[in-house]
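J.: Here's my sequence, what's the structure:
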Amino acid sequence: MSLIDLRSDTVTKPTQEMLNAISNAKLGDDVYQDDPTANHLEEKAAELLGKEDAIIVSSGTQGNLISILAQTSRGDEIIIGDKSHIYNYEAGGAMVLGGTSLYPIPNNNYGSLEINDITNAKKNDDFHKPRTKMLALENTHNLAGGKVLNISEIEKISSKARDLSLSLHMDGARLFNASVYLGVEPKKIASYFDSVTFCLSKGLCCPIGSIIVGGKDFIHECRRWRKMLGSGMRQLGIIAAPGVVALDSMIERLNDDHENAKFLAEGLSNINGVIIDPEGIQTNIIRFSLSEKITKKSKNIIFELMGKNILLNPSKNDFRIVTHNDISKDDCKYFLLSLSEILKN
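T.: Predicted coordinates:
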């Protein structure tokens, strides 16, 4: 049988329509800004998110880094969640390359930040201290299990950020999962932020790429930073072509991934030894743990799943499953049956 890869939605393969689009893409040189397919995707992304302009970058990590570099200076500081992707999984790039420090405050169980924590994190105008310039949020939130920040929560936090004269950035790697879950247009979510990044290569199934959106002056500055970081790309239409397909046809189907995630969570809750709250599943990420007795054998469980053509990331006891376009309902059923059999033994 085919491989069932539940490690991440980054493992998605491009659709046949995307491959056809790559083959037929009209190309130019994006450093000269005359690649028609890249220009079309950037215009499309900006319009979809209600911003003036957009720029294609190689990854979400690069998109977040460039967004920070374009809006801060050396010695500045960013308020950020302690469970955020930027803080935990982006190699400290803002600190290393931008001289911008990251000040972590606690993410709650929903991936959000408490207003009092934001207020207390803002530094006074004191030459002993870094200047607090930005607040960054993540939506959906990976380490919170794909939780979604709703509009009222975003409004509350953005209002406080404005009161504190902070620019506001959103790591929207899975922004469209959030918009589908909330039933709102992505531009509604993006409207509260100065800069937004989103990934093409996760649930949208593109082989590579992310996009930054924001104001024209901001994107102009991003273009300079992208060049400085070595990511000025030439025939960028090769990357952009599947992105156009994704924005046209892959967003609404994310709801299928959400439904499969709920199905998996319900099934996991019925397996003896699995600890999970199925009611907490909102999008395409499921996090679960195992009872103490079983945890000691977690490495063996991962290897046994591999023997059944199922890939899952190893963990001490915080397992993550991510549903995506290449995972069917039958795949979900097979995984549940396989895990149940393994845990029984």
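
J.: Every contact and neighbour count from this point should use C-alpha atoms.
T.: Fine.

J.: From the rest of the structure, what touches stretch 77-94?
T.: 61, 64-65, 68-69, 100-107, 111-113, 118, 121-122, 130-138, 141-144 (CA atoms under 8 Å, 6 or more residues apart in numbering).

J.: And for stretch 103-118?
T.: Taking CA under 8 Å, 6+ apart as the rule, stretch 103-118 contacts 77-84, 87, 121, 137-138, 141, 143-144, 147-149, 153, 157, 160.

J.: so is Leu135 in a helix, a strand, or just coil?
T.: strand (DSSP: H, G, I helix; E, B strand; the rest coil).

J.: State the number of residues packed around it.
T.: Using other CA atoms under 10 Å, Leu135 has 26 neighbouring residues.

J.: Isn't it up against Ser167?
T.: Yes. Using CA atoms under 8 Å, Leu135 makes contact with Ser167 at a distance of 6.3 Å.

J.: Which neighbours do the two have in common?
T.: Common neighbours of Leu135 and Ser167 (CA under 8 Å, 6+ apart) are Ala161.

J.: Please generate a structure for the following sequence too, so the two can be compared:
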Amino acid sequence: MIDLRSDTVTRPSSGMLEFMMKTSVGDMIFGEDPAVNELEHMVADMFGMDAALFCPSGTMTNQIAIKAHTRPGDEVICSRMAHIYQFEAGGVAFNSGASVALIDSEDGTFTAEDVREHIHDPEDWHKAYTRLVEVENTVNRGAGACWDFNELRRIRELCDSRQLGYHLDGARIFNAMTTDGRKPAEYGALFDSISICLSKGLGAPVGSLLIGNRDIIQQGIRLRKVLGGAMRQAGYIAAAGIYALKNNISRMTDDHRNAASLADALHQCSLTEKVNYGGTNMVIFTLKPGMSAIEFLEKIRAKGILALKTGERSIRMVTHLDVSDGQVTKACEILASL
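T.: Alright, predicted model coming up:
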């Protein structure tokens, strides 16, 4: 099967498995796991931030960040497409007691002016207190759309002027940097906290990190415990993250090139109405009336391709390190012929 459902389906390579098995481990809670410590220092240094916190998932790192930035009754400004709103099980409300102010846009990005329009007057006792702005780069629901870095700077300036926190859900930030050419330290200089995922395009089996200033990470240590994310001999999975960061960033250009090829093939497909390609490793397309996503998925599954339903007539395809150039060529031939 050519599995294009998600970049989360990757499996550790033989090199990664060998690296994991050779690592030294200790008790992470006692601060004695050398691989976890190395990974946290490596990522904090990479982004030029004070410290990092290793967690099991990106949902956990996002939820820890939101809780650290807010108090119950506060409001978080984000896109309606944001992962923290769409795919984290209502965690903003459940874990932080916060509400969300949603910004609508075509691809999940927005402007500083959009943010300004959603900030409540702190003297208006009828409104939730605006406390945090959250952005996601790249945007999952936006077909892997990449933010305009200068717009992110303008939002930073607005956050500073209004004393708002600024959090980046950077689950696929390395895909974004592969496209925009920015360095990790440039993103680290913009945000108060950043979540990065190791188990998507980087190819590790599990794990995410929250990066931020010492205050946020100190709060994060306690919050990770509250959420059940404190692990013991976690060095084996931390080692996978170290290997991924050292070996799997530069190859992301292959995934982007393959996704662009899929987008071209889908434009040729007689069953598609609209194709969205954000310039990274994702394509989301809408089918013409009369063809449901379920029917289309059954049709391509019979030909050896897996993809993900995102709506009644919409489907997502994601390229990753476990899909070869040859498999993508074959998938393109099949899609273009439908």
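
J.: Give me the TM-score for this pair.
T.: Aligned and superposed, the two chains score 0.95 in TM-score terms (TM-score structural alignment, normalised by the length of structure 2); 336 aligned residues with a CA RMSD of 1.5 Å.

J.: before we move on, the earlier item: out of the contacts of stretch 103-118 of structure 1, which are buried?
T.: Buried residues within these, counting neighbours by 16 or more other CA atoms under 10 Å: 77-84, 87, 121, 137-138, 141, 143-144, 147-149, 157, 160.

J.: tell me which strands and helices the longest helix along structure 2 is in contact with?
T.: Ranked by residue count, the top helix of structure 2 under DSSP state H comes out as helix 252-268. Contact here means 3 or more CA pairs under 8 Å, 6 or more residues apart in numbering; DSSP states H and E; on that basis helix 252-268 of structure 2 packs against helix 173-180, strand 272-277, strand 282-287, helix 325-337.

J.: 6 Å instead?
T.: Where contact means 3 or more CA pairs under 6 Å, 6 or more residues apart in numbering; DSSP states H and E, helix 252-268 of structure 2 is packed against helix 325-337.

J.: the inter-axis angle of the helix it packs on versus helix 252-268?
T.: 20 degrees (axes from the mean of the first three to the mean of the last three CA atoms, to 10 degrees).

J.: Show me which residues of helix 325-337 of structure 2 are buried.
T.: Asp325, Gln327, Val328, Ala331, Cys332, Glu333, Ile334, Leu335, Ala336.

J.: which one in structure 1 is aligned with the third one?
T.: Pointing back at Val328 of structure 2 there. In structure 1, Val328 of structure 2 lines up with Cys332, judged by TM-score structural alignment.

J.: and if you look at Gly170 of structure 2?
T.: Checking TM-score structural alignment: Gly170 of structure 2 goes with Gly172.

J.: distance of its match from Lys329 of structure 1?
T.: Applying CA to CA, to the nearest Å, the value for Gly172 of structure 1 to Lys329 of structure 1 is 26 Å.

J.: Okay, helices next: where are they in the stretch 51-200 of structure 1?
T.: Using DSSP state H, counting those that start in this stretch, the helices of the stretch 51-200 of structure 1 run over 60-69, 85-89, 93-98, 115-121, 151-163, 175-182, 186-190.

J.: Can you tell me the closest non-neighbouring residue to the match of Gly170 of structure 2?
T.: Using CA to CA, 6 or more residues apart in numbering and skipping the chain neighbours, the partner closest in space to Gly172 of structure 1 is Phe198 (4.7 Å).

J.: And stretch 314-325 of structure 2, how far out from the chain middle?
T.: 16 Å (CA atoms, centre = their mean, to the nearest Å).

J.: go on, stretch 151-162 of structure 1?
T.: For stretch 151-162 of structure 1, the distance to the chain centre is 20 Å (CA atoms, centre = their mean).

J.: and if you look at stretch 179-198 of structure 2?
T.: For stretch 179-198 of structure 2, the distance to the chain centre is 12 Å (CA atoms, centre = their mean).

J.: Run a quick neighbour tally on the residue mapped onto Phe191 of structure 2 from structure 1.
T.: Taking TM-score structural alignment, the alignment pairs Phe191 of structure 2 with Phe193 from structure 1. The number of residues packed near Phe193 of structure 1 is 19, by other CA under 10 Å.

J.: which residues does Phe193 of structure 1 contact?
T.: With contact taken as CA atoms under 6 Å, 6 or more residues apart in numbering, Phe193 of structure 1 is in contact with Leu168, His169.

J.: Distance check, the residue in structure 2 that Asp82 of structure 1 lines up against against Gln86 of structure 2.
T.: Applying TM-score structural alignment, one finds that Asp82 of structure 1 aligns to Arg80 in structure 2. In this structure, Arg80 of structure 2 and Gln86 of structure 2 are 8 Å apart, going by CA to CA.

J.: swap in Gly311 of structure 2?
T.: Gly311 of structure 2 is 13 Å from Gln86 of structure 2, by CA to CA.

J.: same question, Glu312 of structure 2
T.: 16 Å.

J.: now do Ile249 of structure 2
T.: 27 Å.

J.: Between those two, which is the more surrounded one?
T.: Neighbour totals were compared for Ile249 of structure 2 and Gln86, and Ile249 leads with 16 against 13 (other CA under 10 Å).

J.: Helix, strand, or coil at the more buried one?
T.: coil.

J.: if I line the two up, what does it land on in structure 1?
T.: Using TM-score structural alignment, Ile249 of structure 2 sits opposite Ile251 in structure 1.

J.: any idea which element the aligned partner of Ala46 of structure 1 in structure 2 lies in?
T.: In structure 2, the residue matched to Ala46 of structure 1 (TM-score structural alignment) is Ala44. Secondary structure assignment for Ala44 of structure 2, by DSSP states H and E: helix 34-47.

J.: From the contact counts, what lies against that helix?
T.: strand 51-55, helix 184-190, helix 235-247.

J.: May I see these arranged in JSON lines, with distance to Gln268 of structure 2 and mean neighbour count as well?
T.: Below are the helices and strands packed on helix 34-47 of structure 2 laid out as JSON lines (distance: least, CA to CA, whole Å; neighbours: other CA atoms under 10 Å):
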{"stretch": "strand 51-55", "distance to Gln268 of structure 2": "42", "mean neighbour count": "26"}
{"stretch": "helix 184-190", "distance to Gln268 of structure 2": "37", "mean neighbour count": "17"}
{"stretch": "helix 235-247", "distance to Gln268 of structure 2": "35", "mean neighbour count": "23"}
